[in-house]
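>>> A structural model of the following input is requested.
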Amino acid sequence: MNYHIFREIADSWVLLAMFMVFVGAGFWAFRPGSRPIHDDASTVPFRHEDAPAPDTTDLEALK
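All right, here's what the predicted structure looks like:
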């Protein structure tokens, strides 16, 4: 009997809650004003492009 009640809740309310979290995450990611945050995060790999790390395979350069 309890399984049937939990199954009903999982099929309806939990599914609705998961859908609302998904929609909320989409709205949060594309909200107005978040563009600078996303632009900053997208340039993280290129921040030290002008001064790359030394090549560790060249042993003479490390001495």
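
>>> When you work out contacts or count neighbours from here on, use the C-alpha atoms and nothing else.
OK.

>>> Asp50: which element?
Here Asp50 sits in a region with no helix or strand, counting by DSSP states H and E.

>>> Just give me the neighbour total for it.
Per other CA atoms under 10 Å, the neighbour tally for Asp50 reads 7.

>>> one more to line up against the first:
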Amino acid sequence: METYSLLREFADSWMLLALTLVFVAVIAWAFRPGSRPTHDEIASSIFRNDDKPAADSADRAKEART
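Predicted coordinates:
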């Protein structure tokens, strides 16, 4: 059996199964019970050091109108 045929057979059978299992594992990990606080913390982490909203710059508003 030549190399291409061997790799093709492997990809069609075992690699498809392996990648399907990896996909299911990633989805299960993301939606596991008790992960909501972690996801909420990560989603708001970019705002952690902000005390107030950014000031609206007059220069930026002027550029948008032209």
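
>>> Drop the TM-score for these two in here.
TM-score of the superposed chains, computed with TM-score structural alignment, normalised by the length of structure 1, equals 0.70; 57 aligned residues with a CA RMSD of 2.1 Å.

>>> Helices along structure 1, start to end?
Assigned by DSSP state H, the helices in structure 1 fall at 2-9, 15-29, 35-42, 59-62.

>>> Could you export those helices as a markdown table, including mean neighbour count?
Compiled in a markdown table, the helices of structure 1 are given as follows (neighbours: other CA atoms under 10 Å):
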| stretch | mean neighbour count |
| --- | --- |
| helix 2-9 | 10 |
| helix 15-29 | 12 |
| helix 35-42 | 10 |
| helix 59-62 | 8 |
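
>>> Now tabulate those in JSON lines and tack on distance to Ala51 of structure 1.
Compiled in JSON lines, the helices of structure 1 are given as follows (distance: least, CA to CA, whole Å):
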{"stretch": "helix 2-9", "distance to Ala51 of structure 1": "57"}
{"stretch": "helix 15-29", "distance to Ala51 of structure 1": "32"}
{"stretch": "helix 35-42", "distance to Ala51 of structure 1": "19"}
{"stretch": "helix 59-62", "distance to Ala51 of structure 1": "15"}
